[in-house]
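Engineer: Just a sequence and a predicted model for now, questions to come.
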Amino acid sequence: MKSHNLLEMLSRTVKRFPERTALSWEENDELHKLSYQRLWNMIRDFAFGLEKIGIRPGAKIAVIAENHPRWVISEFAVLSLGATSVPIHPNRHPDQIRKILRHADVTGIITDRYELLEKVKGASDLLQHSILLNGKADGSLGALQFETIIQIGQSIANEEQEWAYPSIQPLDVAVIYYPNDKTKTEKGVLLSHGNILNNLQSFLYVIPYTKHDRLLSVLNLSHPFERIAGYLAPLATGAEITYIARDANWVKASKRIKPTLFSLSPVLVHTIYEYLNKQIQSSPAKKFLFQHALRQAEKIYGLKRKGYNWSVPSSLQLHQSLSQTLLFAPLQKQLGGRVRFILSGGAPLNEKVHRFFWCINLPVVESYYLTECASVISATNLSCPQPKTAGKPLPGIELRIQADGELMIKIPQVISGYYKIPLSDTNVYTNGWISTGDHAEMDADGTLHNLRRKVELDPQKAVLPTAVHKEPMAGFSP
């Protein structure tokens, strides 16, 4: 049976894997771990503490912090009370943050930066609560410490107070996203529990996460793609998420963390490429051996691109096996030696970069996401390299190319729209179809490629023919 809300989704994982590690983080050169049961208990305690200080259903609470288990605890606690999370990247300009706080009617801020509280002081008359995730709070700003809220909640939890989360419905708003665009108009995208859960279920149907996975979280948790790929998908499957210090080199950290998955932006995937390529170029002999090995691997790559039924000659298989043992495996150990695949969300990767990862047996799954649709729309196949594409739509998602080349999307559930802006007042939603603002081309099988922003197109170029593709729900249980 499908979960009604995000808390119910997490509670099911907790019941299945109470003692498995949910979250881990580096602090003072040590790796600390939090089990699923302990995570659940801390969410409950923090939620009861928030309720005690006055957080009520419908309240808008901003979470502005670096990646850390306390970010996860804070948001789930907020959601469990029927309140709404407003995630904001901590590196956004203070003026932008102040505008968001005002527009979203935020009544509480949860942050790991005391100086931020100083900068947004007085941003809105509605602001009543400030909570610091670490460090000491200055009474002059009325901020409370994370530990204080936990202690308040524990005293209430011991009295076996009823937790409100089972009453939260799929249509209840969970998150308000404010995209970091260049327009002066504040646009808060509303996402309900149902929106997010539907996208999460479609995503996991295509992308194989397991309870044995460990994901190194790099993108900030306020990022829409990270919410699905790097935050909720691991927690829905019993996997482990690891966070590192803000100033740590995440590529080098992966060698000691030994992740099996990454969820990254194309820029960050390119960072790994440059790091590994530097290892290859470290000596003339190593460079020569890798160049030869990669040339042979590219032949296999070419066969894989043709589809499942193309057999690989035994001579190439032998060469690839030797290359894996002598060259590729040591290179993979620079990332910990356990990476199964890398998820990339956003613009298509450079084909050279895409091909490199597949050739050294580190497949990259590329995807296209849209915040209005709760994130991931399409993804490439893990078994077959598809360079310069965004893959096929996830189950239940329908795509259409307009006559002018714009990509339109229809999702199984109704989108929630924008905060304070009725959908009828926008040109985003028409007869169930969502305007993406992106232009694309689509093959007969539904594969998206040549994605680019609509504003970047030359208006003199010929328009594309209309095409429609819907990914069937077969084998996909709601």
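Structural biologist: Thanks, I have the structure now. Numbering: from 1, shown residues only.

Engineer: okay, CA-based contacts and neighbour counts for the rest of this
Structural biologist: Fine.

Engineer: isn't there a strand covering L343?
Structural biologist: Yes: the assignment for L343 is a strand, going by DSSP: H, G, I helix; E, B strand; the rest coil.

Engineer: I figured it hits V365, correct?
Structural biologist: Yes: between L343 and V365 there is a contact under CA atoms under 8 Å: 4.9 Å.

Engineer: what's the neighbour count on the residue lying closest to P387 once chain neighbours are set aside?
Structural biologist: Once flanking residues are discounted, P387 sits nearest to E351: 5.6 Å by CA to CA, 6 or more residues apart in numbering. E351 has 12 neighbours, counted by other CA atoms under 10 Å.

Engineer: Would you agree E351 is in contact with Q386?
Structural biologist: No: E351 lies out of contact with Q386 (CA under 8 Å); the separation is 9.3 Å.

Engineer: Please report how far the residue nearest to P387 lies from E26.
Structural biologist: Per CA to CA, to the nearest Å, E351 is found 34 Å from E26.

Engineer: Break down the stretch 51-200 of the chain into its strands, ranges please.
Structural biologist: Along the stretch 51-200 of the chain, counting by DSSP state E, counting those that start in this stretch, strands occupy 60-64, 84-87, 106-111, 129-132, 143-145, 173-177, 189-192.

Engineer: Report the buried residues of stretch 136-155.
Structural biologist: Neighbour-count burial for stretch 136-155 flags 137, 143-146, 149-150, 152-154 (criterion: 16 or more other CA atoms under 10 Å).

Engineer: same question but for stretch 117-130, I mixed them up
Structural biologist: 117, 120, 123-124, 127, 129-130.

Engineer: Which residues are in contact with the closest residue to G391 other than its chain neighbours?
Structural biologist: Leaving aside its sequence neighbours, G391 sits nearest to T380 (CA to CA, 6+ apart; 3.8 Å). By CA atoms under 8 Å, 6 or more residues apart in numbering, the contact set of T380 is 365-367, 386, 389-392.

Engineer: okay, pairing it with this:
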Amino acid sequence: MSSIPSLLRDRIAATPDAEAYRTPSDGGWTSASWREVGERVRELALGLAAIGAGPDTRVALLSSTRLEWILADLAVLSTGAATTTIYPSNTAAESAFVITDSGSTIVIAENDDQVAKIRSVQKELPDVTKVVVIDGTPSDDGWVVRFDALPGLGDGERDYDAMVDAIPQDGLATLIYTSGTTGRPKGVELTHDNWLYTGGAVRELGLISPDDLHFLWLPLSHSFGKLLEVVMIDIGVPTAIDGRLDKIAENLGELRPTLMAAAPRIFEKIHNTVTATVRREGGLKLRIFTWARATGLRVVKARQRGAAIPATTRLEYALADRLVFAKLRERFGGRIRYFISGAAPLSQDIAEFFDAAGLTILEGYGLTESSAGSFLNRPETVRFGTVGPPLPGTQVRIADDGEVLIGGRGIMRGYHGLPEDTAEALKDGWLHTGDIGEVDSEGRLTITDRKKELIKTSGGKYVAPTYLEGRIKAACPYASHVFVHGDRRNYCTALITLDMEVVRPWAQAEGLPLDAEALREHPRMREEVERAVAQVNAEEASYATVKKFAILAEDFSVESGELTPSLKIKRKAVETRYGDTLDGFYDQPA
């Protein structure tokens, strides 16, 4: 195959009647076969071609994760056009920038609210000829048409297969704009060949089979979600799709999937909810949970060292599994073979807890610029704290300054319209990731931190903030986000936000205020956070310990600007918003 649409065509030919996708409907789930998906994509593609999609054009896709996102993406690609992805949480101004910078001439929007967003900046979008709305109303002026009307617009004489056959393997498939933790987003140009390589590399690992059931909720606007779309077509894995975050737990229990990928924040949330619940219940349940956790971690650490597990420990672990861990697995449907974590660093403490429960998380690593997937732990050789060895066909080098450099077919074509930035990122034929890392004797990569985000204290010591942040979150079930600060300062400090969904039941049971503003300064709340910080500090060098912290009343969020859509902290935004609080840490000596 030479393109994603030809990959889909091959999948339909191989397993036409197998289940492709499952979507929520009327309290249940509705399935579609690969044959049915292929027919819908064909009709939509012909309709899009009739309104101007085709080779050398871009179509912007502004929607949450749902089946129609995938159908629209595949239809756009089938015309020879490229998909420009936009997060539904983007503002009108942010959306306008992506649309104009990419040169998109058609926008596919999820609903009337998203259309209104585009309408509000219509004067800035002179090249947009049509807006296609998935769930919404067409406009009287013909600028907005309905998604389900596209099949009726198609030219019956146009040859769909000829359109697909004409797509070059090195042709542009996707423009994904980086989330911009440190400045203006750049459009990453990814070709059909980039995606075909990553899909084929994952298939070659043999970790996933058509017998699996994949649950997809991740943003498809993100490169991680897009990679999963291609992988599942390549292997022929049925995928249940529902992008509603508040339905993840319910869907896991109902669908009983075998695979799910997520950002670390989801695993942190699950861990913290479980831990806080048993703490609140106290008594015998807490003692059993604490014992089971300690027993499970002993087993995990022994396995990681390759050490033999004594017979008595195996018996204790079997009992711990029956009393605690089996119930936790049942919450996820009882069939999970493993989770996959990406998009941000996963705390080793969190990974070990899940592994103890028989819910192994395979952490991977990649950038948008490397088609999302470059490294992945393998189940038989998983090493927590690493992101595993490279995918087959991916090369890695560590530069003299510790920067991770990646080579291979998954590397982007370049940044859209930014030749100087492209030349800098792809210097000497390697993708310069901006991440600091090291490779062990087994070829597994460990990412220590972002090159630009390493803290250098005034004493000249380097500190990895995301590592400390992950450890504090793992130690404190009530923490939602942690931001460690200290660049060019004489010690490290932290801002900590509360996960009120987890905190509120505990606060109510303790007779504490339920309002975040009142609660954050309460001695009991500070005591809980202080205990976690002290626990982490005890295992760190003095220069890497957090000397002071503040609990914030408001959590970081995408909407308020402190998080990217993939839930990574925008460090500059936090430093700007909370500059006075951070400066105040250093008014008095620690």
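Structural biologist: Structure received. Note that the coordinates shown come from a computational prediction; the quantities given were computed from them, not determined experimentally.

Engineer: TM-score for the pair, please.
Structural biologist: Superposed pair, TM-score by TM-score structural alignment, normalised by the length of the first structure: 0.89. Supporting alignment: 456 aligned residues with a CA RMSD of 2.4 Å.

Engineer: quick one on the thing from earlier: is it possible to export the buried residues of stretch 117-130 of the first structure to TSV including distance to D425 of the first structure?
Structural biologist: Output for those, formatted as TSV (distance: CA to CA, whole Å):
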residue	distance to D425 of the first structure
L117	34
V120	30
A123	27
S124	26
L127	29
H129	33
S130	34
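
Engineer: Can you flag which of the residues you listed belong to helices?
Structural biologist: 117, 120 (DSSP state H).

Engineer: post-alignment, the longest helix along the first structure versus the second structure, mean distance?
Structural biologist: Ranked by residue count and defined by DSSP H, the top helix of the first structure is helix 284-305. In the superposition with the second structure, the average deviation recorded for helix 284-305 of the first structure is 2.2 Å (mean CA distance after the TM-score superposition for the first structure).

Engineer: now the closest residue to K136 of the first structure other than its chain neighbours: how far from L50 of the first structure?
Structural biologist: Nearest in space to K136 of the first structure, with sequence neighbours left out and distances taken as CA to CA, 6+ apart, is Q145 at 6.8 Å. From Q145 of the first structure across to L50 of the first structure, the span is 12 Å (CA to CA).

Engineer: And for Y231 of the first structure?
Structural biologist: As judged by CA to CA, Y231 of the first structure and L50 of the first structure stand 22 Å apart.

Engineer: Also Q154 of the first structure?
Structural biologist: Distance, Q154 of the first structure to L50 of the first structure, by CA to CA: 11 Å.

Engineer: and if you look at S311 of the first structure?
Structural biologist: 59 Å.

Engineer: Between the two, point out the one with more neighbours.
Structural biologist: Neighbour count, other CA under 10 Å: between S311 of the first structure and L50, L50 has more, with 23 against 11.

Engineer: tell me the SS of the counterpart of that one in the second structure?
Structural biologist: Under the alignment (TM-score structural alignment), L50 of the first structure pairs with L48 in the second structure. With three-state DSSP as the basis, L48 of the second structure sits in helix.

Engineer: So L48 of the second structure sits against L77, correct?
Structural biologist: No: between L48 of the second structure and L77 there is no contact under CA under 8 Å: 10.2 Å.

Engineer: overlap in contacts of those two?
Structural biologist: Residues touching both L48 of the second structure and L77 (CA under 8 Å, 6+ apart): there are none.

Engineer: circling back: quick one: which of the contacts of T380 of the first structure is nearest to P90 of the first structure?
Structural biologist: S367 (25.1 Å; CA to CA).

Engineer: Against P94 of the first structure, how distant is K119 of the first structure?
Structural biologist: 6 Å.

Engineer: Contacts only, for A77 of the first structure.
Structural biologist: 43-44, 46-47, 50.

Engineer: Let me know the distance separating it from T107 of the first structure.
Structural biologist: 15 Å.

Engineer: mind listing the helices for the stretch 401-550 of the second structure?
Structural biologist: Secondary structure of the stretch 401-550 of the second structure, counting by DSSP state H, counting those that start in this stretch: helices at 419-425, 465-475, 500-510, 516-520, 523-537.

Engineer: Determine the longest strand present in the first structure.
Structural biologist: Counting residues, the longest strand found in the first structure (DSSP state E) is strand 433-442.

Engineer: got the buried residues for that strand?
Structural biologist: Under the neighbour-count criterion of 16+ other CA under 10 Å, strand 433-442 of the first structure has 433-436, 438-442 buried.

Engineer: what about the residue lying closest to V482 of the second structure once chain neighbours are set aside, neighbour count?
Structural biologist: Nearest residue to V482 of the second structure, sequence neighbours excluded (CA to CA, 6+ apart): I496, at 4.6 Å. By other CA under 10 Å, the residues close to I496 of the second structure number 25.

Engineer: which residues touch I496 of the second structure?
Structural biologist: Neighbours of I496 of the second structure in contact, by CA under 8 Å, 6+ apart: 479-483, 549-552.

Engineer: got the residue ranges for the helices in the stretch 251-400 of the second structure?
Structural biologist: With helices called from DSSP H, counting those that start in this stretch, the stretch 251-400 of the second structure shows them at 264-281, 283-305, 311-320, 326-331, 348-356.

Engineer: residue range for the shortest one in the first structure?
Structural biologist: Spelled out, it's helix 326-331 of the second structure. Helix 326-331 of the second structure maps onto residues 329-334 of the first structure, going by TM-score structural alignment.

Engineer: Give me the buried positions along the matching stretch.
Structural biologist: 331-332, 334.

Engineer: excluding its backbone neighbours, what's nearest L552 of the second structure?
Structural biologist: Spatial nearest neighbour of L552 of the second structure, chain neighbours left out: T497 (5.1 Å); criterion: CA to CA, 6+ apart.

Engineer: ditto for A329 of the first structure
Structural biologist: G337 (7.0 Å).

Engineer: That neighbour: what's it in contact with?
Structural biologist: Contacts of G337 of the first structure by CA under 8 Å, 6+ apart are 255, 258, 329-330.

Engineer: Could you do E366 of the first structure as well?
Structural biologist: By CA under 8 Å, 6+ apart, the neighbours of E366 of the first structure are 343-346, 348-349, 379-380, 389-391.

Engineer: which one among these gets closest to P284 of the first structure?
Structural biologist: Of all the contacts of E366 of the first structure, L349 has the smallest distance to P284 of the first structure: 27.6 Å, by CA to CA.
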